[in-house]
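Undergrad: sharing a sequence plus its predicted fold:
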Amino acid sequence: MEWFTAPDYWLSRVVVQRGLGVLYLVAFLTAAGQFRALIGEHGLLPVPRFLRDVPFRHAPSLFHLRYSDRLFATVAWGGAALSAAVVAGVTDLVPLWAAMLIWAVLWLLYLSIVNVGQTWYAFGWESLLLEAGFLAVFLGNEDTGPPVLILWLMRWLVFRVEFGAGLIKMRGDACWRDLTCLYYHHETQPMPGPLSWFFHHLPRGAHRAETAANHFAQLVVPVALFTPQPVASVAACVVILTQLWLVLSGNFAWLNWLTIVLAVAALDSSYAAAPPPEASVPPPAWYAALVIAATALVAVLSYWPARNLLSRGQMMNVSFNRLHLVNSYGAFGSINRMRLEVVVEGTDAAEPGPGTVWKEYGFKGKPTDPHRLPRQFAPYHLRLDWMMWFAGISSAYAWSWFIPFVGKLLENDPRTLRLLRSNPFPDAPPTYVRARLYHYRFTDWRTLRATGAWWERSLVREYLPPVDREGLRRHG
């Protein structure tokens, strides 16, 4: 069984496992802090209503047995506690079977959340975390050396993330092929970060070089992950550096950080330190059998993502099974040329008119106040702020949750207001709420120095006319 383990990758395994533990922790904390307002019993898209309409076979989840907000909180906080234990190294202090059980429980708990999360959990990094978490079940602990098969499956996962993203770009928007997409991307991406303004103002030649480098990193480098060392380690380092560049330029939840963690699985860590004695112990037969079975399962399920990669109709961020085990990935097949933002306002006037004073609601991450520098939130995921970006693109896509959101503002619902940065009506709810669509643009250097504004905006149209509670029922 010497072929089965790769002792030289023991340090890489430690980094991967601790890194996954941190990202699981962030994911569970995000769920715990936001679920009541988004999908709780009285949330914007309540889980109980979803469970009545969707059978278990279409969305496997523990919550099909029973749902309550208290139970959801127990699952989220329990997952966070278990994740923290993984980060602390508990899986290396328990027997191999117990370590595998811990990882399996984490995967099951988060799968149960994702499969009832509806629109709020329809992001590629949810499936990516679940797929990575499933592989982590079989990655072992200090009782045995890192299994070669699982390390290769992690390379296969990184390959699909990067190569899928590269292909969807080349097959999609023409600006990727003429190297001009980054003229717009830093300004129009879902949630800019504190450095996005500066990235946007790089010379256009730098933007073209940045785009070309991205194509190389996503279409050429991933292939090298399957080559012998040290080439595979070099390729992994390029992936890591590329993802760090994306971390600096925007807020993509844990997508970039998780890709970095997974890329570490391709790094030969023998240069850093010798493997511990336990890494050379032959694996138990039952463990080897489970690893081989998991590898065979992933190989079979890889047919659909592989076919998708080769298809001219390639789809982004699609799960081909309800367990999110082997998925397709990709991002930004098309690039927006304009940033359209929905600005939500309220008033306490008895009846709105030409002289009515409207006050804006402030969001934590998405642009609202032009003078506010975008903040860094990733890997934490501000789900409402992200969905507000989609609302600006398509009101039809957002209507199912946006109308209930406005209803919560008209009630001064405390759970919903905790998702916002500021509430202009702290003492009593507004009588009317409206939404307006604005075109946001980064200011130039001169305007920034003169006014301190990072954005300038112009009104495009009315998004939602002034509504009170009665009027909202008609819109719904």
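TA: Right, received. Where do you want to start? Predicted model, so just to flag it, every value in this text is computed and none were measured.

Undergrad: CA atoms for contacts and neighbours, from now on please.
TA: Noted.

Undergrad: which outside residues touch whichever helix or strand residue 239 is part of?
TA: Following DSSP states H and E, one finds residue 239 within helix 231-249. Under the contact criterion CA atoms under 8 Å, 6 or more residues apart in numbering, helix 231-249 has outside partners 186, 192-196, 199, 214, 217, 221-222, 224-226, 256-257, 259-260, 263-264, 266-268, 378.

Undergrad: mind giving me the packing neighbours of the following helix or strand past that helix?
TA: Using DSSP H and E, the next helix or strand after helix 231-249 towards the C-terminus is helix 255-263. The elements that helix 255-263 packs onto, with contact taken as 3 or more CA pairs under 8 Å, 6 or more residues apart in numbering; DSSP states H and E, are helix 10-38, helix 124-136, helix 148-171, helix 231-249.

Undergrad: now do the helix holding residue 239 and helix 148-171, the angle between them.
TA: Helix 231-249 runs at 50 degrees relative to helix 148-171, counting by axes from the mean of the first three to the mean of the last three CA atoms, to 10 degrees.

Undergrad: second one coming, line it up with the first:
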Amino acid sequence: MDWFTDPDYWLGRMLFQRGLAVLYCVAFVSSALQFRGLIGERGLLPVPRFTAQVAFRRAPSIFQLHYSDRFFAAMAWTGAAGSAAVAAGVPDRLPLWAAMVMWALLWALYLSIVNVGQTWYGFMWEYLLLEAGFLAIFLGNDDVAPPVLVRGLLIWLLFRLEFGAGLIKLRGDSCWRDLTCLYYHHETQPLPGPLSWFFHHLPKPVHRVEAAANHVAQLLVPFALFAPQPAASIAAGLVIVTQLWLVASGNFAWLNWLTIVLALSAIGGSQVTGALGLPPAPRFAAVPVWFEGLVLAVAALVVVLSYWPVRNLLSRSQVMNASFTPLHLVNTYGAFGSVGRTRYELIVEGTDEPEITEETVWKEYVFKGKPGGMRRLPPQVAPYHLRLDWLMWFAALSPVYAAGWLPALLLALLENNPAVLRLLRRNPFPGSPPAFVRICRYEYRFTSWSELRANGAWWSRTFLGEYVPAVAKRQPVSSP
């Protein structure tokens, strides 16, 4: 089966595998450091409560069989250590079957986390990491040349990711069609970064070019990924440049970096490696028959499961992000089908005064990533994922996004729950818990150049009202 492998894609495989392993490591570390407050035994949405209500077949996970905070931490740190080993190239020093086992263990561990993570793990980059991680199991190591079919499946994944995002924009919001969405996006995106203020203040003609370039990158360039070399590598390079622009302008966890890693898998061919001054492809051993059989079976499975994402892409009622199986093998993707024109923020406050009066002094809880103080420059946190900060952005848009966990958050603050407080940057009541907490809703906007020079503030805000009125521990905490 001479067609089965292509040695000239050794570079793309190596870059993809190393990059994916690094992002796996980021994902596992993110889970290890945040799970106790989010889904731990004393977290906002505890895993034991979830597994008692949801059957294994609907959410397959090792934590369906056993859960404790200590066991979860051990699995998360095991995944981080395994990812680091893969990033260091350990699988290339092992037999092919052992390398596949290493990749499979990473996938199974992260699948187990996502499937009990509930709303905290309902983001597209979680599904994207699992789908890419599953395909990586069958990409081989230095024992064999890169399988053509698996490389094709990775390009198919990148195509669905980019083309789906492009379609949902055209279908979802008129500002993408009239090229004005970037007038607002840098200001209203979930977690602005340190350069977002500057991107927001680019001239409007530049914003229109940004939007037009996005359409080209997501609706036209993906088709060139299937073209012969060097056209496919050029298309991959354009995807990478577009994603680096997004990396610079905001914080989207590992979404942009994983898209870059997927694009790296399309780079290869003797023309490309020769133009880069790289050595020719190394000699590889013959491909074992059992490996050929597995790859063919996986390719057939992906083709069958692609029916649902393709149907979604062709539908006028396209869904932005969805997983069609509990194993998250072939998913549908999309981002920013609508762009907010106004930024809303929820500010959580507490007081230790025994009674609420007009003179009550409220102290603000400071989050690690989301906007709060006016003079704080938005931090760079990606590719790390601050899940609570992201959900606070969604909750500011609609109480529907907060119904399951916000009352538990307020109760945790009234109790000074240490696991939950570790999710924050600053607790204004380190000694004893507050008597009352409340949540206020504000409209935020980036300041102008003159305002920044005058008072050093990156943001200005307008009070809109109480989102959740003051509550005490002795009172029942209800959703907004």
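TA: Alright, I've got the coordinates. Since this is a predicted model, take the numbers as computed values, not measurements.

Undergrad: so what number do they get for TM-score?
TA: After superposition, the two chains reach a TM-score of 0.98 (TM-score structural alignment, normalised by the length of structure 1), with 475 aligned residues with a CA RMSD of 1.0 Å.

Undergrad: sorry, back to before: in helices, which of the contacts of helix 231-249 of structure 1 fall?
TA: When DSSP state H is applied, the contacts of helix 231-249 of structure 1 are split such that 186, 196, 199, 214, 217, 221-222, 224, 256-257, 259-260, 263 fall in helices.

Undergrad: CSV for those residues, including distance to residue 401 of structure 1 and neighbour count?
TA: Compiled in CSV, those are given as follows (distance: CA to CA, whole Å; neighbours: other CA atoms under 10 Å):
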residue, distance to residue 401 of structure 1, neighbour count
186, 27, 22
196, 28, 24
199, 33, 20
214, 35, 20
217, 37, 22
221, 40, 23
222, 38, 26
224, 43, 16
256, 27, 22
257, 29, 21
259, 30, 24
260, 33, 22
263, 36, 28
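
Undergrad: tell me which two of those sit farthest apart.
TA: The span of those, defined through CA to CA, is set by 196 and 224 at 30.2 Å.

Undergrad: all helices for the stretch 251-400 of structure 2, in order.
TA: Per DSSP state H, counting those that start in this stretch, the stretch 251-400 of structure 2 has helices spanning 255-264, 270-275, 289-305, 307-314, 387-397. These are given in chain order.

Undergrad: so which of these gets nearest residue 283 of structure 2?
TA: With CA to CA, the closest approach to residue 283 of structure 2 among these belongs to helix 270-275: 14.0 Å.

Undergrad: which of the helices and strands packed on helix 255-263 of structure 1 sits closest to residue 291 of structure 1?
TA: Ranking those by proximity to residue 291 of structure 1 (CA to CA) places helix 148-171 first, at 7.4 Å.

Undergrad: identify the residues contacting the closest one?
TA: Contact with helix 148-171 of structure 1 is made by 3-6, 132, 135, 138-139, 176-177, 214-215, 217-219, 222-223, 225-226, 259, 262-263, 265-266, 291-292, 295, 309, 312, 314-316, 328-334, as judged by CA under 8 Å, 6+ apart.

Undergrad: what's the answer for stretch 16-25 of structure 1, then?
TA: The list of residues contacting stretch 16-25 of structure 1 from outside it, by CA under 8 Å, 6+ apart, reads 79-81, 83-84, 86-89, 106, 129, 132-133, 136, 254, 258, 261-262, 264-265, 379.

Undergrad: stretch 430-442 of structure 2 now?
TA: Counting contacts by CA under 8 Å, 6+ apart, the residues outside stretch 430-442 of structure 2 that touch it are 344-354, 396, 410, 413-416, 461-473.

Undergrad: what span of structure 1 lines up against it?
TA: Aligning stretch 430-442 of structure 2 against structure 1 (TM-score structural alignment) gives residues 426-438.

Undergrad: three-state assignment of residue 448 of structure 1?
TA: In terms of secondary structure, residue 448 of structure 1 is helix; the call rests on DSSP: H, G, I helix; E, B strand; the rest coil.

Undergrad: who touches it in this structure?
TA: Residue 448 of structure 1 sits next to residue 454 when contact means CA under 8 Å, 6+ apart.

Undergrad: that one pairs with which position in structure 2?
TA: In structure 2, the position corresponding to residue 448 of structure 1 is occupied by residue 452, as judged by TM-score structural alignment.

Undergrad: how close does that match sit to residue 459 of structure 2?
TA: Computed as CA to CA, to the nearest Å, the residue 452 of structure 2 to residue 459 of structure 2 distance reads 9 Å.

Undergrad: and the lengthiest strand in structure 2, which residues are buried?
TA: Ranked by residue count, the top strand of structure 2 under DSSP state E comes out as strand 459-472. By 16 or more other CA atoms under 10 Å, the buried positions in strand 459-472 of structure 2 come out as 459, 460, 461, 467, 468, 470, 471, 472.

Undergrad: what of stretch 333-341 of structure 2?
TA: 333, 334, 335, 336, 337, 338, 339.

Undergrad: wait, the first one sits on residue 123?
TA: No: with the criterion set as CA atoms under 8 Å, residue 333 of structure 2 and residue 123 do not qualify as a contacting pair; they are 10.0 Å apart.
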